[in-house]
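Undergrad: what shape does this take:
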Amino acid sequence: MRSLIISIEDVSDRTILEQKFVQSSHETNLLMQQLQRVETELRTAQARFDAFMNQSPVVAFMKNNRGQIVYVNQPLERAFNVKKSWLEGKTDFDWLPEKTARQVTQNDRAVLTAGHPIEIIETVSLDENQPRFWLSYKFPFSSGDQQFLGGVAIDITDRKQMEEALFQEKELAQVTLRSIGDAVITTNAIGEVQSLNPIAEQLTGWSQAEAQSLPLENIFQIVNELTREPIENPVEIVLRDRRIAKFSQDTLLISRSGKEVAIDNSAAPIRARDGQVVGAVLVFHDATQTRRLTRQLSWQASHDPLTGLSNRREFERRLAQAIEIARTGCDPDILCFLDLDRFKIINDTCGHAAGDELLKQIAALFQAQIRKIDVLARLGGDEFGILLHQCPLERSLRIADRLRQEVEQFRFMWGNQVFSIGVSIGVVSLQSTHSSLEQVLSAADAACYTAKHQGRNCVHLHPANCAD
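TA: Have a look, this model is predicted:
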């Protein structure tokens, strides 16, 4: 009986053990299934991570706190022509030139010490003679009780080279602008000042720093030298009409101090590659000396150097204009031809210096008797011409006679000698609509000739039909 009880107890214990074993096996199977699912998910996540990192346009890497590489993506492998399997476990000193490795390691330590991400431009390449520039973003992170450094980087070598080329181009442009003799001002598309070269600073009185972003009209004020009227800002014309703008030779620049400078200037649009106007460039230079010389030469070409009066060429030009105006029906001008009497005696007796002085004094005497709108000229030798502008004939004859009287009363002193002279005057009206310049001059000369042969020192009016 006792052995039967023992046997029953053994069977009972075995049954319990078997049940526990079955339960344990079931739990183990469940655990294994869970582990398999986790492994599958991990492999999927790893594959997804690898695909993401390997298809990324940036290089990526991870290092432990000893500087050993624990991960790189395929873009890094391709960029440096190295294998991931070869790089893992190595430091930068194992595969980069020493100078480069020292720089990269120093940057890595700065990130780990700072404890926050840092963006930096690094020069990293396997050949120091062919540097490549990288925009790197490095950051510290922890996994468990270990600290790591992660980073991504973009190759910006092309961008840096372009920036350098643009910088060199800008430097060359700045050197050129500083070197040329013309003043140059550039503006943006709304006419605000962007730059002035040193000559522009000098002429306007504004420095680059002071003028920056100001409307151009604030620093570049121009007027017409003859009328004193303001001239439209050339850049406004360029930006409005999209064309080059040039100005007359009578432009005056009023500098910041109020100084007036004669300038020649032009403005042109600055266009982008697509043809869009993005600004304007204004080029001008100090034309004071040139304009003074031009006017001096022009004056010399049209004036008698001895008396300062208009010369024969200028007088004939003005006379031709008066003839054309008379043909339109306007009140005609009156031409007076004057020939000094007894001038040759003084010239022969006292010399050419005395003759020249007499001519200057007579010129001043004539000038004092006529209006500013009239034209007085020395035609050559002792001959003068006067063009009385739209003056009635009777009044013109009175003026001519007054001139005759003034000369008659005039006394010329040279040394201890005193001389008196006279003047013969021929008068012609430009009332005819058919007279040419030659006919009018011939008529005036004939009238003066008649005055001389009527006893000198008198005025003779040419008959009206002689001017036809």
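Undergrad: make it CA atoms for all contacts and neighbour counts henceforth
TA: Will do.
Undergrad: in stretch 241-258, what counts as buried?
TA: Neighbour counts using 16 or more other C-alpha atoms under 10 Å place Arg242, Ile244, Ala245, Lys246, Asp250, Thr251, Leu252, Leu253, Ile254, Ser255, Arg256 of stretch 241-258 among the buried residues.
Undergrad: pick out whichever of those residues sits closest to Val428.
TA: In terms of C-alpha to C-alpha, no member of the buried residues of stretch 241-258 lies closer to Val428 than Asp250, at 36.8 Å.
Undergrad: OK, contacts around the nearest residue to the closest one once chain neighbours are set aside?
TA: With sequence-adjacent residues excluded and distances taken as C-alpha to C-alpha, 6 or more residues apart in numbering, Asp250 is closest to Glu225, at 5.1 Å. By C-alpha atoms under 8 Å, 6 or more residues apart in numbering, the contact set of Glu225 is Asp250, Thr251, Leu252.
Undergrad: would you list the residues you listed in JSON lines and tack on secondary structure?
TA: Below are the contacts of Glu225 laid out as JSON lines (DSSP: H, G, I helix; E, B strand; the rest coil):
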{"residue": "Asp250", "secondary structure": "coil"}
{"residue": "Thr251", "secondary structure": "strand"}
{"residue": "Leu252", "secondary structure": "strand"}
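Undergrad: next, the structure of the following sequence, for comparison with the previous one:
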Amino acid sequence: MKIDRQAFYLFLQKTVFLFLLSGITLGLLYDDSLKRWDNLFYDGLIRLMGRPAPEDVVMIGIDDLSLNELGRWPWSRRRHAKLIDVLSGAGAKVIGFDILFSEADAADPEGDRLFAAAMRKSKRVVLPVASERLSAIGITEILPLPMFTEAAAALGHVEISLDGDGIQRGLFLKAGLSTAHWFAFSVSILQQSEGFSFPSVPSVLEETKVGSPYTWTGAYPVLISFSGPPGHFKEIAYADVIAGRISSEQIRDKTILVGITASGLSPRISTPVSGESQQMSGVELHANILHALRSGLHFQRIGFIAHLLITLLFVLSPVAFYYYFSPRAAFAATCIVVLMTLTLSGLSLSVFNLWVPPAVSLVVVSLSAPLLSWIRLEGAAQALSLEKERAQVTLHSIGDAVITTDADGIVDYMNPVAETLTGYPFTLASGRPFNAVFHAIDETTGERVSYPVTECISSDNLLRLPESILLLSASGQEYILHVSVKPIYGETRMALGIAVAFSNVTYVRQVAQKLEFQATHDALTQLPNRYLLFDRLKHAIRKAQRHQKQVALLFLDLDDFKKVNDGYGHTMGDLLLIKVVERLRISGRAEDTIARLGGDEFVLVLENLKSETVIATVAQKILDALKPPFLLDNHDFFVGGSMGISLYPKDGDDPETLLKNADTAMYRAKEAGKNRFQFYTKDMNSRVVKRLLMEEDLRRAIKEGELQAYYQLLVGVLEKQVTGVECLLRWKHPKRGLISPAEFIPLAEETGLIIPIGEWVMRTACKQARHWRYLGFPISRVAVNLSPRQFLQKDLTETVARILEETKLPAHCLGLEITEGMIMKNVEGSVETLKSLKKMGVHLAIDDFGTGYSSLSYLKSFPIDHLKIDQSFVRDITTNANDAAISQAIIAMAHSMKLYVTAEGVETEAQAEFLKQNGCDEMQGFHYCRPAPHEIITQKLMVGGASRFM
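TA: Predicted structure coming up:
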């Protein structure tokens, strides 16, 4: 029989290759050399299977906060007894302590007895059992004290089972010294809370001895599905529970795990969900185990024989593909096998709770790739040559610098970017030690950074150096770098040298620093903003707590700053703010924080204070610094300040509370007359609430029409009859009745509500005056008071013109009354506004004349029509010679300036006669008419006649 030699060799080749792959597969499965990759894949699956933490599992953490509040660890066990009483009283389902209580408390024996009594009373406390290695004889079992063991509801082992890479992925459901007789800690907790049991785990203790009595034995290993990364489970501070700051609802019917989470005290355990350098505390590890066991998300590893058969199925399939399919189809089929391997591993874990490691299948399947290499050997050689050329072009084109050395650290390659950054051309750098070319220092320490090539090679990993590396170029330039170092290996894994890649991040660092500064500082003044203020204030509070000192928060609001913005523009206002900051820096202490919250609001934080006297001194010094005028653009600006002061810990223990209380005190300082400081007191909050309610009512009053216009008659002395009326505002509150203007007008002025209110009053008065004139009544003028904020409005003239146009009232029939103080705050701007109103034909008067601070030199330049004598001079005009003389002087001065004179507050016939005899032109007051609604005034005008008034 003739044998086809080619077919035979092909069959032999196939057979040898199949046996080779089978042998490699079997060897790798026995060797476990790829277990690291299996672990990585398993860890990734576990992270993908994350789920919300259960609401009924709560950790009580002995954290840094609790240690700060309750003192150094360890604590007396009477404190744990109290914790058990609190938790049991709140209705906790079961309480597990992840704390070993193997030794008596010599300092507080009574605490031990109280702790045992509390456990006995609770009947729901589970304590841990652990092992300890003794150098002389091996391992021993660590049990709680006998009294604790007797009092506890159950014990459970807390022995961790780390894999070869130091990560805990599972545990033994039962373990113990010599025999596996202790259930796991989490299992014991579940048994106490829910009568939990495993069908495959006997409920009785096993008595089979395994080796030495000093050998720790584990049984029934399982893998665990972790719920989430460290910090996933709800944690309550131990101190909060002890102090009663936690409601019972947070404890009732919950499974409680108590353990140490404070930094440096709790042993941290790496888990599949830990991430980079983020390890999990023991108590949270047990919370994850408990949740997984209760949810049925514990996994078994597949048996060796089943694993071998499945792996061989995947490994040998590509051999048939490469022999009977085209190269492209074979490659695609191999990729499908790889995907199927990964898919099977993931599905078996998530659906069947069975872990099938895929690494051996993936690696061995990849070994069949040389079949394709044999077919395309020539093409591969050409591709390799092309790849080398591409790599060379890439290294010369990329924006990062690359330097390579040999195994002795001698430079053998530099790309152009590396030449630029180091300042050395390759011709000079080649053959020189790497550290002689790369002059780097640590920005933080200023020390030289050297790169030991041997250490880099032995690490066998990509090394990333700190981001504070500063390169000193040979050309004198300095660059901030990101540097990574990677060993270079040949085909035999022999180290050939290192490759250093570094990129210039100088500009990125500068931009980041600029952005960071902008995020934490005010753009105009360069002062800290609210974010940085709160950060520093928190730091100051923590420091004050440690040293038993006070912290003062000074809230400064500039008085009348808005008038500068309104009168001179925001550019001038910004310049003024910068000047204010300069004075604040000079008057404040060097160690204090000055911040700008926005607008004209500043905050100062004073630390290391022993008494309020120091605070008052600093506050007054700051206010005094603001008193001298600010010279800007040849103008003097007078800007005072109102300051509120709150103290830690008296007025609050957090930044928000301190700022709110200082703000409240600042408004109280403004109400008291401005340009002063005020310490916060508790009764201020009630005033703030009252003010807010008043503001809310006032806004509603505007909307609901509760504001009413009242009128008071103006009586001409020569005419001996009514010459006009003054419109006065009243508020008829639905519950409080009539509210005095003195009570709500300042609030309206402060909140800006005076603008719509003022327009409404002016429009209402103009409509009513036009109606009276239509009826034939002798109303030659209706007077309306302007508020300071109205007068400073840039569109005041346009507003008056619009209202006169809407109401069809002649301009000369409208009288606008302003005070001396309103004009003097901005003389030039006020004169321009008055001239514009005067040009329209509006009648202008200075109200309450004699009570302000204007000088006669200013008065003669004001385009006004008449003065109104304040009622404070009229009240005692017949009995007080000074008031009589002042009134006579005002009348004489006004007439000399051809100004009309009105006397306010005339209440008696004697006052009226005196004023008449001294030439007063017009009077108003209760003697003639009390303020009343327009209906009553209309009746008076209809039935009164001129004789009624004179």
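Undergrad: if we can go back for a sec, Ile425 of structure 1: which of the buried residues of stretch 241-258 of structure 1 is nearest?
TA: Out of the buried residues of stretch 241-258 of structure 1, the member with the shortest distance to Ile425 of structure 1 (by C-alpha to C-alpha) is Asp250, at 39.3 Å.
Undergrad: give me the next element, helix or strand, following the helix or strand containing Arg47 of structure 2.
TA: If you go by DSSP states H and E, Arg47 of structure 2 is part of helix 35-48. Remark: after helix 35-48 of structure 2, the chain's next helix or strand is strand 57-62, criterion DSSP H and E.
Undergrad: distance of the alignment partner in structure 2 of Thr176 of structure 1 from Gly497 of structure 2?
TA: Under the alignment (TM-score structural alignment), Thr176 of structure 1 pairs with Thr394 of structure 2. Distance of Thr394 of structure 2 to Gly497 of structure 2, given as C-alpha to C-alpha, to the nearest Å: 20 Å.
Undergrad: do the same with Leu532 of structure 2
TA: Counting by C-alpha to C-alpha - Leu532 of structure 2 and Gly497 of structure 2 are separated by 48 Å.
Undergrad: tell me which of those two has more neighbours.
TA: Neighbours per residue (other C-alpha atoms under 10 Å) separate Leu532 of structure 2 from Gly497, with Gly497 holding more: 23 against 18.
Undergrad: which SSE is the match of Thr176 of structure 1 in?
TA: Using DSSP H and E, Thr394 of structure 2 sits in helix 377-397.
Undergrad: likewise Ala280 of structure 1?
TA: strand 277-286.
Undergrad: for that strand, name the packing helices and strands.
TA: Under the contact definition 3 or more C-alpha pairs under 8 Å, 6 or more residues apart in numbering; DSSP states H and E, strand 277-286 of structure 1 sits against strand 183-188, helix 234-241, strand 260-271.
Undergrad: swap the cut-off to 10 Å and go again
TA: Applying 3 or more C-alpha pairs under 10 Å, 6 or more residues apart in numbering; DSSP states H and E, one finds that strand 277-286 of structure 1 makes contact with strand 183-188, strand 193-196, helix 198-204, helix 234-241, strand 245-246, strand 251-254, strand 260-271.
Undergrad: what range in structure 2 does the following helix or strand past it sit on?
TA: For strand 277-286 of structure 1, the following helix or strand on the C-terminal side (DSSP H and E) is helix 288-302. Aligned using TM-score structural alignment, helix 288-302 of structure 1 spans residues 506-520 in structure 2.
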